[in-house]
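[1] Turn this into a structure:
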Amino acid sequence: MLTASAADAAVQLAEEEDVHLVVADARASRRIAELDDAVARLREGRAEMAGLLWFDSDAPDAEILSLCTSADDHMAAHIGVDESLRRLHLLTGRIPESRDGERLVIGDLELDAHSRTVTRAGVDIDLSDTEFRLLRLLMRHARTVLPKSQILQEVWEYEFAGQANLVELYISYVRKKIENGMPRMIHTVRGAGYVLR
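    As a prediction, the model looks like this:
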């Protein structure tokens, strides 16, 4: 997850990291002065971008509609973490896949969804289909802790119901393959989940 407290910083991060999903805090107490301009600049040349925008409960409809597009979602009043995560999960499904395929790069680890290849430090890594989906999820959310329930739902499309062992098993498979004799990238956050960094 990348954060920015000013318009210029947000636009620069979006350009550097090829951002496709944005969370913007439009509540009066947290709102940056250039928010409208920042959102407009972030959307330039990014027709596929989606956003989750947070508003005060008394925000006028005109304000909400001026910042949101049909691809976005918004929340008003109480902003809950669990509800935000659910909405972000749904928003990711609205972002179309690139025609050229998705290419993710974290440090010396590279994943190309179009060719279905994974390399680390230039060395090819052979992954099963499930391992590939798991690694892609972790790389898409690099530096963000993902709970086991979210991993299970997005990789296997199961509801979390005592299937923690399945997640742990496949995490160990992927770790062995991408960390073989190299620095660790997948970290366990006790009681919270897993993060790739």
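
[2] Every contact and neighbour count from this point should use C-alpha atoms.
    Fine.

[3] Show the residue spans covered by the strands in the protein.
    Using DSSP state E, the strands assigned to the chain run over residues 21-25, 50-55, 73-76, 103-106, 109-112, 117-120, 123-125, 186-189, 193-196.

[4] Give me the helices and strands touching the fifth one, please.
    Secondary-structure packing of strand 109-112 (3 or more Cα pairs under 8 Å, 6 or more residues apart in numbering; DSSP states H and E): strand 103-106, strand 117-120.

[5] cool, the longest one as well?
    Contacts of strand 50-55 with other secondary structure elements, assessed using 3+ Cα pairs under 8 Å, 6+ apart, are made with strand 21-25, strand 73-76, helix 81-92.

[6] picking up where we left off before, same list (the helices and strands packed on strand 109-112) but as a markdown table, adding mean neighbour count.
    A markdown table is the format used below for these (neighbours: other Cα atoms under 10 Å):
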| stretch | mean neighbour count |
| --- | --- |
| strand 103-106 | 16 |
| strand 117-120 | 18 |
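
[7] Could you dump those into JSON lines and include distance to Ser57?
    As requested, the helices and strands packed on strand 109-112 are exported to JSON lines (distance: least, Cα to Cα, whole Å):
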{"stretch": "strand 103-106", "distance to Ser57": "37"}
{"stretch": "strand 117-120", "distance to Ser57": "45"}
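
[8] tell me the centre residue of this protein?
    Closest residue to the average C-alpha location of the chain: His141 at 4.1 Å, with Cα atoms, centre = their mean.

[9] Minimum distance to Gln153: which of the strands of the chain has it?
    Taking Cα to Cα, strand 193-196 is the member of the strands of the chain nearest to Gln153, at 13.5 Å.

[10] For that closest one, buried residues please.
    Judged by neighbour count (16 or more other Cα atoms under 10 Å), strand 193-196 contains these buried residues: 193-196.

[11] So which elements touch it?
    On a contact count with 3+ Cα pairs under 8 Å, 6+ apart, strand 193-196 meets helix 129-140, strand 186-189.

[12] and this one, so I can compare the two:
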Amino acid sequence: MLSGMTAAKVLVVDDEENISFLVASALRMAGMDVETADSGSSALSLADSFRPDALVLDIMLGDVDGYDVLRSLRSRGHTAPVLFLTARTSTADRVKGLTAGGDDYITKPFALEELVARVRVALRRTGIADSSPILSAGDVVLDDDAHQVTKAGEVVHLTPTEYKLCRLLLTNAGRVVSRGQILDHVWEYDFDGESAIVETFISSLRKKLDDSDQRLIETVRGVGYTIRRPS
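    Model prediction:
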């Protein structure tokens, strides 16, 4: 859960699941309310219901390209800034993206920190500021500004890696985060074959955050881990 001022709403549109997850997680960690779509048609439907303040839009989608999605958005009255995300790097492609009405053009591969910064710039241009997140689940609270985690009001001392893992899971509370996604986001590179490193750090985090009668981090067998939202 995010606390504080109303979060800026961002719609991420990309048909590559891992990229969509990483971008959405980075934006959520920056305090933004994020929804994702994996096609042009679902993006248009979500834009109508979610009413985003900004969009991160991949150009090469499976059903329709990002330029057509942008034209449809504008025809429906959506004026939110659009940041194109693409593997196309030529000057001609950049010009096409910007002249099509895009507010920025980000090429893959990209640094997540730079993408977040560009989204913030686009939001500021519209007069919308993003909030600093305080994430919580039950009596566990993560304050990203203070870089601190507390449980029932008491500070929990985490290693830097444990903190990143805790923040990733809290940011995606209610969603299952796969082991591969954890490796990509926390360690920022892929392991060859199976590795017990994720299980090791999950176990360490559980020892510091779980109560004897209630488990905060749940295992979804064969998939990954999740923090369930309180019912």
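
[13] Quantify their similarity with the TM-score.
    Once superposed, chain against chain, the TM-score is 0.63 (TM-score structural alignment, normalised by the length of structure 1); 163 aligned residues with a Cα RMSD of 4.0 Å.

[14] residue in structure 2 matching Leu138 of structure 1?
    Under the alignment (TM-score structural alignment), Leu138 of structure 1 pairs with Leu169 in structure 2.

[15] what's around that match, how many residues?
    Applying the criterion other Cα atoms under 10 Å, we find 22 residues in the vicinity of Leu169 of structure 2.

[16] how much space between it and His185 of structure 2?
    When distance is defined by Cα to Cα, to the nearest Å, Leu169 of structure 2 is 11 Å away from His185 of structure 2.

[17] Which of the buried residues of strand 193-196 of structure 1 sits closest to Ile125 of structure 1?
    Proximity to Ile125 of structure 1 was ranked across the buried residues of strand 193-196 of structure 1 by Cα to Cα; first place goes to Leu196, at 16.7 Å.

[18] What's the match for the closest one in structure 2?
    Pairing criterion TM-score structural alignment: the partner of Leu196 of structure 1 within structure 2 is identified as Ile227.

[19] Touching, its match and Arg215? I think so.
    No. Counting by Cα atoms under 8 Å, Arg215 is not a contact partner of Ile227 of structure 2; they are 9.0 Å apart.

[20] about what we covered before: who's in contact with the match of Leu196 of structure 1?
    For Ile227 of structure 2, the contacting residues are 137, 169-170, 172-176, 216-218, by Cα atoms under 8 Å, 6 or more residues apart in numbering.

[21] and if we set it to 7 Å?
    Contacts for Ile227 of structure 2 (Cα atoms under 7 Å, 6 or more residues apart in numbering) come out as 169-170, 173-174, 216-218.

[22] Kindly report the same for Leu98 of structure 2.
    Leu98 of structure 2 makes contacts with Asp104, as judged by Cα under 7 Å, 6+ apart.

[23] element containing it, please.
    Using DSSP states H and E, the secondary-structure element containing Leu98 of structure 2 is helix 91-99.

[24] Among the helices and strands packed on strand 50-55 of structure 1, which comes closest to Tyr158 of structure 1?
    Evaluated over these, closeness to Tyr158 of structure 1 peaks at helix 81-92, with 14.3 Å, by Cα to Cα.

[25] what's the angle from the closest one to strand 50-55?
    Inter-element angle recorded for helix 81-92 of structure 1 and strand 50-55: 150 degrees (by axes from the mean of the first three to the mean of the last three Cα atoms, to 10 degrees).

[26] and the direction of helix 81-92 of structure 1 versus that of strand 21-25, what angle?
    140 degrees.

[27] Give me the distance between helix 81-92 of structure 1 and the centre of its chain.
    10 Å (Cα atoms, centre = their mean, to the nearest Å).

[28] what sits up against that helix?
    With Cα under 7 Å, 6+ apart as the test, helix 81-92 of structure 1 has contacts from Ala50.

[29] Show me what counts as buried in that helix.
    84, 87-88, 91.

[30] before we move on, what about stretch 122-139 of structure 2?
    122-123, 128-137.

[31] repeat for stretch 167-185 of structure 1
    By neighbour count on 16+ other Cα under 10 Å, the buried set for stretch 167-185 of structure 1 is 167, 171, 174-175, 177-178, 185.

[32] what's the burial count for Val39 of structure 1?
    Using other Cα under 10 Å, Val39 of structure 1 has 18 neighbouring residues.

[33] Could you find the closest non-adjacent residue to it?
    Leu67 (7.3 Å; Cα to Cα, 6 or more residues apart in numbering).

[34] and if you look at Thr188 of structure 1?
    Tyr194 (4.7 Å).
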